[in-house]
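Novice: sequence first, then the predicted structure:
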Amino acid sequence: MFANDCTVAFNNNPDISGVGVRISFYLQTFLLVILVDRSWEDAPSALYTLIATSGGLQIAAIVQAKSSKLTLLQALQVSNLVWLANFGAFVALASYSRQKAKNNKQDPDAAKRRGKLLDYHVKYVAMLQTLVSMALTLYMWLTAKTFGPEAQCSSLLRYVFFVIRAPALGSGRLAGIAISVLLAVVYIYVTAHELRSSYLKRNQGRQRGNSPEVRNSTTSVAYHLPVVARPTHLRVDFNSSTDQLPQDTRTSSPESIKRATRRRSKKRRWSKDLDPMFVGILIFYAMVLVYFIVSTELLMVFNSSDDDAVKEWGFGQILAILVVIPSAISVTNALAEHGFKRLSKPKRGREPDTRVTT
């Protein structure tokens, strides 16, 4: 319970931090990371959905701030949800680039069929949205002492770093500024490096396409060296895979050699199709998701008020949940089709030479 003159500072806005909005962000970001890695062709539409949701939340917060109705507590809640979306988009874009590069190696004409819109524009929109959110977060922390209505009551707020509470205008503000600046610098560096690499690759591709050799070449000539057969008495049948087999299998029949090879490979059969990169991405983002969920929920608990509007389910809360349904269906279908296995099989060595020497 707070004094009457500080009641507004601790009120919650259901359109910004309602239970439906929070659940929607938690589910959307996690489902996006899974969907992009398992079915990367659906990445652009899923990313645009998350970007639109995050951008809409920021626009709503800006409109509230313009009319002096956005408190510092509400701005902190928006910041947590938007930063969660930023991390989700960043991880999803990294996974999308990885899967797209693999597919382009297997099918060089795939990018032309998809078009540049799906390959590049979603990346630029996500980068722009992330940079805008970083700028707004930094502005919020720098003006925290005078931010929103009843700014004199902001000194009572407690900001939460996972389970650690800190005064919102004291150590919490200093830590928020430092972390925001650090993440902004790192993200700008990574973004600039990515844009430069993309530009160099496209420029290199255009130069190869415009080179005189490529323009003037209409046919390709393949030269084959003659195959000279060695005398039978000089042939040596050697294979590293069969040479490592037990001595009794080197002179055995081909069937026994295959059985011995299969027996030796059964020990690691359970994990040979598991995608370690996908598992690593899930573990990393699960840690990020847990941090933001705990921080956001405890932020509301430690700064609670008598206003129960944030717990009410209105149209905005239900609409936020409905947005998650298409992503949930896509993730279910992708996992049913691919599971956790590798989407592209790793390169294998040559088959063992099963010829028996006499």
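Specialist: Arrived safely.
Novice: when you work out contacts or count neighbours from here on, use the C-alpha atoms and nothing else.
Specialist: Noted.
Novice: check which residues of the longest helix along the chain are buried.
Specialist: Looking across the chain with DSSP state H, the single longest helix is helix 171-210. Residues 172-173, 176-177, 180-181, 184, 187, 191 are the ones in helix 171-210 that count as buried (16 or more other C-alpha atoms under 10 Å).
Novice: and stretch 264-284, by the same measure?
Specialist: Under 16+ other C-alpha under 10 Å, the buried positions of stretch 264-284 are 275, 278, 281-282.
Novice: closest one of the buried residues of helix 171-210 to residue 124?
Specialist: Comparing these against residue 124 with C-alpha to C-alpha places residue 191 closest, at 9.6 Å.
Novice: here's the one I want to compare it with:
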Amino acid sequence: MASECSPSGGPQMNTDISGIGVRVSFYLQTLFLSCLCARSGSPDEIVGALYTLLFTNTAMAVTALILGFQRNPEITFHDGLIIFYLLNLSWVTVVYVSLPVVAKFPNVKLLHVVSVVQSYIIFAFAFTMLISAHSFGRAPECNSHAVVVLFHPFPALPAGRILCLVLTAFFFTVYTGILVKDHLPPTPKRILQWIQQKVNKEVPAADQELPTTQPEAPPQPRPAPPRLAARRVEYHARKPPAVPEYDLQIEWPLVIEILVVLILWGLTVMNTELLISLNHFAPSDGQSSWQFGQVLPMFLVVLPLANLITAFRDHGLRKNPTSQRT
């Protein structure tokens, strides 16, 4: 059986799951949702766009699991790395940018449940792909040629695999720990009372620590010196003219937050596109890059884009007095 690897290293890309349209859709959804969370105070605008991204992430992870582990896999390890990068970008946007804002809104319990399901499906895909990296997907003979990029390319096997496994395990542990902590029942009242009694016994009262001292006699007032008669002189200074103050109506913390989002988002997109460029995928037999599987995901960008335009049209960069954000 002839190898599918190109002379420079990579197999053909499955454009239906990691093509240009899918990537642009992920990039823009995460960017628009991050900016929307920074600007908008409307729960309807944020929650609607967040549901779209959650279902997109879940569908992508489930599809990658099915296509990568069926009897005749339809994606390669190189495709899996692209999906891994895209899902990481999207997952961080959901968990660390959007959910802290949405948590302040009422009636978002279902959203949190969907978010937890999405997170563990993404973790399942990441762990299974990385653990079986040597034999994952179609054309496993090409897997040893893959590279990963973190501002600099290095081999995916074994160094990149180990790094990705460590990072995935770290985020899995932190995320699970936060979930467990948030859902643990409160400490029983008796245990709290027992702890308080132990602390009170070991720490002496403040009045017992202070040494007893004899009160000192108040000092005698000194006689006031004789007053000298003096003529009161008044000076009238001219006040400087008032300088008018101009309010630019710009919420500078919002501007800084958006700039930080743009910088981090740009760095992540740069690493993902470098990953694709440096893996040297084989040509796709003259097929167009923009097929049905690439055009359809672009429509998922419409809702967050419309909400973002509405939010900035209503509020601009001004402080939103009706915002529910703290």
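Specialist: Nice, thanks for sending it over. Everything quoted here is computed from the prediction, not taken from an experiment.
Novice: tm score of chain vs chain?
Specialist: The TM-score (TM-score structural alignment, normalised by the length of the second structure) is 0.72; 265 aligned residues with a C-alpha RMSD of 3.0 Å.
Novice: sorry, back to before: tell me what the longest helix of the first structure is packed against?
Specialist: Other helices and strands packing on helix 171-210 of the first structure, by 3 or more C-alpha pairs under 8 Å, 6 or more residues apart in numbering; DSSP states H and E, are helix 122-142, strand 158-161.
Novice: mind doing that once more with 10 Å?
Specialist: helix 122-142, strand 158-161, strand 164-167, helix 212-216 (3 or more C-alpha pairs under 10 Å, 6 or more residues apart in numbering; DSSP states H and E).
Novice: JSON lines for those, including mean neighbour count?
Specialist: Listed next are these as JSON lines, based on neighbours: other C-alpha atoms under 10 Å:
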{"stretch": "helix 122-142", "mean neighbour count": "18"}
{"stretch": "strand 158-161", "mean neighbour count": "22"}
{"stretch": "strand 164-167", "mean neighbour count": "15"}
{"stretch": "helix 212-216", "mean neighbour count": "10"}
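Novice: which one, of these, ends up nearest to residue 27 of the first structure?
Specialist: helix 122-142 (18.4 Å).
Novice: trace that closest one over to the second structure and give me the residue numbers.
Specialist: Aligned using TM-score structural alignment, helix 122-142 of the first structure spans residues 111-131 in the second structure.
Novice: so what's the gap between the matching stretch and the chain middle?
Specialist: 15 Å (C-alpha atoms, centre = their mean, to the nearest Å).
Novice: distance from it to the first structure after superposition?
Specialist: Comparison of stretch 111-131 of the second structure with the first structure after fitting gives an average deviation of 1.6 Å (mean C-alpha distance after the TM-score superposition for the first structure).
Novice: again, but for stretch 161-175 of the second structure
Specialist: Mean deviation for stretch 161-175 of the second structure: 1.4 Å (mean C-alpha distance after the TM-score superposition for the first structure).
Novice: what span of the first structure is that stretch aligned with?
Specialist: Under TM-score structural alignment, the match for stretch 161-175 of the second structure is residues 173-187.
Novice: what sits up against the matching stretch?
Specialist: 90, 127, 130-131, 133-135, 137-145, 159, 161, 166-169, 171-172, 188-193 (C-alpha atoms under 10 Å, 6 or more residues apart in numbering).
Novice: average offset of stretch 280-293 of the first structure relative to the second structure?
Specialist: Averaged out, stretch 280-293 of the first structure is 2.7 Å away (mean C-alpha distance after the TM-score superposition for the first structure).
Novice: can you list contacts of that stretch?
Specialist: 22-23, 25-27, 29-30, 33-34, 37, 80-81, 83-85, 87-88, 91-92, 94-95, 160-163, 276-278, 295-296, 298-299.
Novice: and stretch 138-149 of the first structure, by the same measure?
Specialist: Under C-alpha under 10 Å, 6+ apart, the answer for stretch 138-149 of the first structure is 6, 8-9, 64-76, 79, 132-134, 136, 151-155, 168-170, 172-181, 184.
Novice: returning to that earlier point: among the contacts of stretch 280-293 of the first structure, which lie within strands?
Specialist: 160-161 (DSSP state E).
Novice: now which of the contacts of stretch 280-293 of the first structure would you call buried?
Specialist: So, by 16+ other C-alpha under 10 Å, the buried ones in the contacts of stretch 280-293 of the first structure are 22-23, 25-27, 29-30, 33-34, 37, 80-81, 83-85, 87-88, 91-92, 94-95, 160-162, 278, 295-296, 298-299.
Novice: next step: those restricted to helices.
Specialist: 22-23, 25-27, 29-30, 33-34, 37, 80-81, 83-85, 87-88, 91-92, 94-95, 278, 295-296, 298-299.
Novice: what ranges does the stretch 201-326 of the second structure have for its helices?
Specialist: Per DSSP state H, counting those that start in this stretch, the stretch 201-326 of the second structure carries helices over the ranges 206-209, 252-278, 292-295, 302-315.
Novice: which one of those lies closest to residue 55 of the second structure?
Specialist: Minimum separation from residue 55 of the second structure across the helices of the stretch 201-326 of the second structure (C-alpha to C-alpha) falls at helix 302-315, 13.6 Å.
Novice: tell me roughly how far that closest one lies from the first structure on average.
Specialist: On superposition with the first structure, the mean distance recorded for helix 302-315 of the second structure (mean C-alpha distance after the TM-score superposition for the first structure) is 1.0 Å.
Novice: so that helix matches what in the first structure?
Specialist: By TM-score structural alignment, helix 302-315 of the second structure lines up with residues 325-338 in the first structure.
Novice: list the contacts of residue 13 of the first structure.
Specialist: 61, 69-71, 73-74, 77, 307-311.
Novice: of these, which are reproduced in the second structure?
Specialist: Mapping those onto the second structure (both residues aligned by TM-score structural alignment, their matches' C-alpha atoms under 10 Å) leaves 69-71, 73-74, 308 still in contact.
Novice: apart from its chain neighbours, what residue comes closest to residue 122 of the second structure?
Specialist: Leaving aside its chain neighbours, residue 122 of the second structure sits nearest to residue 61 (5.7 Å; criterion: C-alpha to C-alpha, 6 or more residues apart in numbering).
Novice: my read is the one you found is in a helix, agree?
Specialist: Yes: assessed with DSSP: H, G, I helix; E, B strand; the rest coil, residue 61 of the second structure lies in a helix.
Novice: from residue 82 of the second structure, how far off is it?
Specialist: Distance, residue 61 of the second structure to residue 82 of the second structure, using C-alpha to C-alpha, to the nearest Å: 12 Å.
Novice: more neighbours: which of these two?
Specialist: residue 61 (24 against 21; other C-alpha atoms under 10 Å).
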